[in-house]
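> Generate a structure from the sequence data that follows.
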Amino acid sequence: MVWPRRSFWRSAQYFVKRALRLTATPHAIAAGVAAGVFASFTPFMGFHFFIAALLAWCVGGNLVASALGTAVGNPLTFPFIWGATLETGRLILYAGHEANVAPVHIGRMLRHLEFSQLWQPLIKPMTVGALPLGMVFAVFFYVLTRWATITFREQRRKRLAERARRRARAQSLGPRTATS
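Down below sits the predicted model:
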């Protein structure tokens, strides 16, 4: 169910082309993708689409682009994102004093449904760490998406103009006879 039928590269290309072909301004598309990327860094699994949509609405981004941007958080990238946000959050909150951080037994907490005890050791540092990392990646993806959208549209405009020139030239020559 998770593994794509063709390849991950083909799936990534599909998401990129889908975002570039949206009918919105380059800013709206880029802001939407950036909102989705930022939402992917938060530890609130199951709410990424809602967070991305809310952020996209606040910054004038495209809602579909925000949903596509959440694809940055996927089974391949989540372990890296979670590790980075946890360590960044711990560094910010505890200023390198790891002695204050008790070891976490996630399996035992989840078996006994002690979600309130997950806040201090995991969710709080991951949320704090998600803010700077999410912002950095959101800005990166905003710039990349805006540039890609503008470039894609310019190349498409040139391609369509060249096709129109060829059609006009063919029509001006008139119908060709069988002897020519």
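> Please count neighbours and contacts with C-alpha atoms only from this point.
Will do.
> where exactly do the helices run in this structure?
Along the chain, counting by DSSP state H, helices occupy 8-20, 26-40, 48-59, 63-69, 78-94, 106-111, 124-173.
> got those helices as CSV, with mean neighbour count and distance to Asn100 columns?
As requested, the helices of the chain are exported to CSV (neighbours: other Cα atoms under 10 Å; distance: least, Cα to Cα, whole Å):
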stretch, mean neighbour count, distance to Asn100
helix 8-20, 14, 41
helix 26-40, 30, 28
helix 48-59, 20, 30
helix 63-69, 26, 36
helix 78-94, 18, 8
helix 106-111, 12, 18
helix 124-173, 16, 13
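> Looking at those, spot the one closest to Leu118.
The closest of the helices of the chain to Leu118 is helix 106-111. By Cα to Cα, the value is 7.5 Å.
> next one: the closest one to chain centre, how far?
30 Å (Cα atoms, centre = their mean, to the nearest Å).
> now stretch 77-91
That offset, for stretch 77-91, works out to 17 Å (Cα atoms, centre = their mean).
> for comparison, sequence B:
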Amino acid sequence: MLFRRRKPVTISERLRAFLWPRKGFRRGPRYIALRVLRLASTPHSIAVGVAAGVASSFTPFFGLHIVIAVALAFVFSGNLVAAAITTALANPVTIPMILTASYELGIALLGLESAHAASSADVMRMVEHLDLSALWGPVFKPMLIGSLPLAAVGALISYIAAYHAARIFQKRRPARAKDFGPSP
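Have a look, this model is predicted:
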């Protein structure tokens, strides 16, 4: 083989790389941020796209985050690529926290008593029997209601941060390009 390793990777090395990546945990988010900032668009358009992606990440509609983000960005004239990229906020690490926060906030906003809230065993039983209509009241409705304020706050914060970051990045970009340009 042309690109085969001389010495195969051991199981312990694979496990270590899975638990602690060789390049660190900051590399992925930094790459996503630079990818968004390098888009050829106005700072407002980029910020609207980022806000749409973040807002859709707070919804409980898994599998539809990109579709929702792109639709929101299209309606509000945001950058569609920025919207699609920033839906990566909802990932296997953050989804349990987002769902818990939206559920608890939904319970508080709806004023439900803890007796009306479903226990985790009840939820698992309903999911196993595909009783989705029974899940609407105790689970989906509070989660949807709770996700709306979280999405609005997340979109507002991410819009402000992305707008300023894109404006600063685009202002500094010509100076950096001049520094690395062709030498005379």
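> about what we covered before: can I get the helices of the first structure in CSV with distance to Leu118 of the first structure?
Listed next are these as CSV, based on distance: least, Cα to Cα, whole Å:
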stretch, distance to Leu118 of the first structure
helix 8-20, 33
helix 26-40, 19
helix 48-59, 19
helix 63-69, 27
helix 78-94, 12
helix 106-111, 7
helix 124-173, 8
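> So for Gln117 of the first structure, which of these sits nearest?
Here helix 106-111 is closest among those (Cα to Cα), at 7.5 Å.
> what sits against Ala138 of the first structure?
33-35, 37-38 (Cα atoms under 8 Å, 6 or more residues apart in numbering).
> what do you get if the cut-off is 7 Å, keeping everything else the same?
34-35, 37-38 (Cα atoms under 7 Å, 6 or more residues apart in numbering).
> so what's it closest to, chain neighbours aside?
Using Cα to Cα, 6 or more residues apart in numbering and skipping residues adjacent in sequence, the residue nearest Ala138 of the first structure is Ala34, 4.4 Å away.
> surely that neighbour meets Phe141?
Yes: using Cα atoms under 7 Å, Ala34 of the first structure and Phe141 qualify as a contacting pair, with a distance of 5.7 Å.
> of the contacts of Ala138 of the first structure, closest to Trp9 of the first structure?
Val37 (18.2 Å).
> Tell me which residue of the second structure lines up with the closest one.
For Val37 of the first structure, the aligned residue in the second structure is Val54 (criterion: TM-score structural alignment).
> can you check Val101 of the first structure too?
By TM-score structural alignment, Val101 of the first structure lines up with Ala117.
> Can you give me every residue that contacts the residue nearest the centre of the second structure?
Taking Cα atoms, centre = their mean, the centroid of the second structure lies closest to Leu89, which sits 1.7 Å from it. By Cα under 7 Å, 6+ apart, Leu89 of the second structure lies in contact with 54, 57.
> what residue of the first structure matches up with it?
Per TM-score structural alignment, Leu89 of the second structure is aligned with Val72.
> Kindly report the same for Ala33 of the second structure.
Aligned counterpart of Ala33 of the second structure in the first structure: Val16 (TM-score structural alignment).
> Quick check: the gap between that match and Asn62 of the first structure.
Using Cα to Cα, to the nearest Å, Val16 of the first structure is found at 14 Å from Asn62 of the first structure.
> again, but for Arg156 of the first structure
To Asn62 of the first structure, Arg156 of the first structure is 21 Å away according to Cα to Cα.
> and what of Ser172 of the first structure?
For Ser172 of the first structure relative to Asn62 of the first structure (Cα to Cα), the value is 43 Å.
> Same question for Ala53 of the first structure.
8 Å.
> In the first structure, what sits opposite Cys77 of the second structure in the alignment?
Not Cys; residue 77 of the second structure is Ser. Under TM-score structural alignment, Ser77 of the second structure pairs with Gly60 in the first structure.
> For that match, give me its contacts.
So Gly60 of the first structure contacts Ala28 (Cα under 7 Å, 6+ apart).
> Please report the distance of it from Ile29 of the first structure.
Distance, Gly60 of the first structure to Ile29 of the first structure, using Cα to Cα: 9 Å.
> Phe44 of the first structure now?
For Phe44 of the first structure, the distance to Ile29 of the first structure - Cα to Cα - is 23 Å.
> just Pro75 of the first structure next, same as before
As judged by Cα to Cα, Pro75 of the first structure and Ile29 of the first structure stand 24 Å apart.
> again with Leu173 of the first structure
Distance, Leu173 of the first structure to Ile29 of the first structure, by Cα to Cα: 42 Å.
> got it, and Leu122 of the first structure?
On the measure of Cα to Cα, Leu122 of the first structure and Ile29 of the first structure end up 33 Å apart.
> one step back: ok, now which ones touch the match of Val37 of the first structure?
With Cα under 7 Å, 6+ apart, Val54 of the second structure has these contacts: 86-87, 89, 154-155.
> Let's see that with 8 Å instead.
69, 83, 86-87, 89, 151, 154-155, 158.
> ditto for Tyr159 of the second structure
47-48, 50-51.
> Perfect, that will be all.
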